[in-house]
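Participant: Build me a structure from this.
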Amino acid sequence: MVRSINDTLRRIPIWAVWLAGAIPFAVLLWEIATGGLGVDPVQEVEHRLGQTALYFLIGGLAVTPFLRLTGVSLMRFRRAIGVICFCYVLPHVLAWVVLDMGLLWGQMAGDIVKRPYLLFGMLSFVILIALAVTSNNLSLRRMGGQAWRRLHKLVYAAAILAAMHWLWAIKVNEVAPIFWAAVIGVLLASRVVIRRPMAWTRPKRA
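Facilitator: Next up is the predicted model:
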């Protein structure tokens, strides 16, 4: 059963992942065009982009634990998922810089220093820039496998910082950021607890 699923997954082209990843952005553009974003559209755009980025970040983190638990491999899609995450993070930050803050650089710098959730968000953004820029085979060859993997382990820090960014930003008791922060915690813990594929997911020797 697992082998059949993996064979099917290997036939899915990477561009299909990109196409699926573009759906939330297309929906957002439609709602912008039709005026469906409520009384504060700028804030809604920021929040939707940021939340979608976090969902894809979590999706990338889930690939390895999912493989270890089920034997189903989504590894060939993980790089695309990570870059799609960045494709939502970048406009999320740009929406804040341009639409919310109006390119007032001094005020932005002051806010980042004074408000911890902005600092957490920016630190996560800087990490994700480094990961997105090096998410290609050329960078892998130039850096070497060990250094490349060491750099990309920073995704764990980016995920924690992103979760703290959302948690610290909320002003009321919202369930969603608490839930997704817990999901991130479980995924990171699972990488320590489940170091190898479960015995029943490994192919039996003849």
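
Participant: C-alpha only now, for contacts and for neighbours.
Facilitator: OK.

Participant: Taking the centroid of this structure, which residue is nearest it?
Facilitator: By C-alpha atoms, centre = their mean, the chain has its centre lying nearest to residue 57, at 1.7 Å.

Participant: so that residue touches residue 87, yeah?
Facilitator: No - Residue 57 lies out of contact with residue 87 (C-alpha atoms under 8 Å); the separation is 11.1 Å.

Participant: One more sequence to fold, the one below, so I can look at both together:
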Amino acid sequence: MEPGEGTSHRRAAAAQDAHVQRLLGSGLTLRRARFEEVLLKKALVPAAFAACCVPLLWFAVQAATSGLGANPVEELLNDLGYTAFVLLALTLACTPLQTVAGWNWPIRIRKLLGDFCFFYACLHMLTYVVIDQGLDFKAVATDVLKHKFIFLGMATWLLLLPLAVTSTRGWQRRLGFRRWKRLHRLVYLVGGLASFHFLLRFKTPRVETIAWMGVICVLLLVRAVAAVRRRAGMVQSP
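Facilitator: You can find the predicted model right below:
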């Protein structure tokens, strides 16, 4: 056998081995993707849904057993608003987790978290308007104009409303992806307004509120940096 012929055989064998490894790797990747898909549908989404329902059940138990303290309406208002605030932070965390860590599973529950955020925000609003103010809209308007934190809270809810209504794929098709995405960038403003709403709500800011405000600020910064990098890449590309 010629020396060159032996080298050719070795190269051919190496190429064949590499091809087999690629096929095996693609098969493993496909099986892994299918496993992750089943896991997401069967476990993650139901678990996230159940976790989002836990605060509601807890508030119901507390209300039924007089566990909301001396001022139950105020305590319920605070708890519902805080739950919506935390869910907003978790919703904002989904895209940065995908961008920074490369995880896809947070995107699968992002809409669920956003929907529950709006749900608890609506309960927060209804508790204030119906139970606390007794549907006295004049008193509500006076509070909105008099207290900055109530004004910020009302503005936050009003901005959340179109985001919740247009969160479906049907609305995405109606608006077109670009306009839909531009509209949903309002979530950044929502995060800022919600943070200041809670900061001004208490004379002495709570530690957990400050902590979640910090989380939201970091998340907004990460998303802003990612957006700037994308624009810079588009400008530099020929």
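
Participant: which ones are touching the alignment partner in structure 1 of residue 71 of structure 2?
Facilitator: Under the alignment (TM-score structural alignment), residue 71 of structure 2 maps onto residue 40 of structure 1. Not one residue lies near residue 40 of structure 1 by C-alpha atoms under 8 Å, 6 or more residues apart in numbering.

Participant: and the alignment partner in structure 2 of residue 29 of structure 1, how many residues sit next to it?
Facilitator: Aligned by TM-score structural alignment, residue 29 of structure 1 pairs with residue 60 of structure 2. Per other C-alpha atoms under 10 Å, the neighbour tally for residue 60 of structure 2 reads 15.

Participant: Tell me which helix or strand residue 60 of structure 2 sits in.
Facilitator: helix 45-64 (DSSP states H and E).

Participant: Now do that helix: everything it contacts.
Facilitator: Contact with helix 45-64 of structure 2 is made by 67-68, 72, 76, 83, 108-109, 112-113, 116, as judged by C-alpha under 8 Å, 6+ apart.

Participant: and if we set it to 6 Å?
Facilitator: With contact meaning C-alpha atoms under 6 Å, 6 or more residues apart in numbering, helix 45-64 of structure 2 is reached by residue 68.

Participant: next SSE after that helix?
Facilitator: Using DSSP H and E, the helix or strand that follows helix 45-64 of structure 2 towards the C-terminus is helix 72-96.

Participant: what's the angle between that next one and helix 45-64?
Facilitator: Per axes from the mean of the first three to the mean of the last three C-alpha atoms, to 10 degrees, the angle that helix 72-96 of structure 2 makes with helix 45-64 is 170 degrees.

Participant: List the buried residues for helix 72-96 of structure 2?
Facilitator: Across helix 72-96 of structure 2, burial judged by 16 or more other C-alpha atoms under 10 Å covers 73, 76-77, 79-96.

Participant: Repeat that for stretch 7-20 of structure 1.
Facilitator: residue 9.

Participant: so how far does it reach from one end to the other?
Facilitator: This stretch, stretch 7-20 of structure 1, spans 20 Å end to end (C-alpha to C-alpha, to the nearest Å).

Participant: now do stretch 170-180 of structure 1
Facilitator: First-to-last distance for stretch 170-180 of structure 1 - C-alpha to C-alpha - comes to 13 Å.

Participant: Could you check how many residues crowd around the counterpart of residue 166 of structure 1 in structure 2?
Facilitator: Per TM-score structural alignment, the equivalent position to residue 166 of structure 1 in structure 2 is residue 198. When neighbours are counted by other C-alpha under 10 Å, residue 198 of structure 2 registers 22.

Participant: Roughly how far does residue 198 of structure 2 sit from residue 204 of structure 2?
Facilitator: Per C-alpha to C-alpha, residue 198 of structure 2 is found 11 Å from residue 204 of structure 2.

Participant: Residue 20 of structure 2 too?
Facilitator: 65 Å.

Participant: same question, residue 220 of structure 2
Facilitator: Counting by C-alpha to C-alpha, the separation of residue 220 of structure 2 from residue 204 of structure 2 is 25 Å.

Participant: And those two? Which one has more around it.
Facilitator: Taking other C-alpha under 10 Å, residue 220 of structure 2 and residue 204 do not tie; residue 220 has more neighbours (21 against 8).

Participant: Map the more buried one onto structure 1.
Facilitator: Per TM-score structural alignment, the equivalent position to residue 220 of structure 2 in structure 1 is residue 188.
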